[in-house]
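A.B. asks: turn this into a structure:
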Amino acid sequence: MNLRRFLCLFNRHRPNRNRTKWNGHFYTSKCEACGQPVYRLGKQKWRKDNQEAPGKV
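C.D. replies: Below is the predicted model:
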């Protein structure tokens, strides 16, 4: 298992920066390692996109 994929297990994702989009509330993308949808929580803090995310509608 590579390091990036290992970090995904701890909700530390790396976005595909070429496909990052602004949805009106958050920057969203897909993780390069695991392919899951992610959103930007803060500078260089990307988390798996789920309904429990703070401020998500």
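
A.B. asks: make it CA atoms for all contacts and neighbour counts henceforth
C.D. replies: OK.

A.B. asks: can you pull up the most central residue in this protein?
C.D. replies: Val38 (2.5 Å; C-alpha atoms, centre = their mean).

A.B. asks: to compare against the first, here's another:
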Amino acid sequence: MILHNLFGRHIPDHQRNRWEGGYFVTQCTLCGQAMIKLPGLPWRLRPSSA
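C.D. replies: Reported below is the predicted structural model:
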């Protein structure tokens, strides 16, 4: 497992940021996993059901 997965240090790619289904959506610049956020909240990994 990648260390940044263990410590939650995913870095959002702000240039790929887009609005989708009520969330800002992008991907981690380190591993490419999907990330989401609501306005005013921090980025987090996108759950498989979102």
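
A.B. asks: could I get the TM-score for this pair?
C.D. replies: The TM-score (TM-score structural alignment, normalised by the length of the second structure) is 0.68; 46 aligned residues with a C-alpha RMSD of 2.0 Å.

A.B. asks: which residues are in contact with the aligned partner of the residue nearest to the centre of the first structure in the second structure?
C.D. replies: For Val38 of the first structure, the aligned residue in the second structure is Met35 (criterion: TM-score structural alignment). Counting by C-alpha atoms under 8 Å, 6 or more residues apart in numbering, Met35 of the second structure makes contact with 12, 25-28, 43-46.

A.B. asks: excluding covalently adjacent residues, which one is nearest to Met35 of the second structure?
C.D. replies: In space, Met35 of the second structure comes closest to Leu45 once its chain neighbours are excluded; the distance is 4.3 Å by C-alpha to C-alpha, 6 or more residues apart in numbering.
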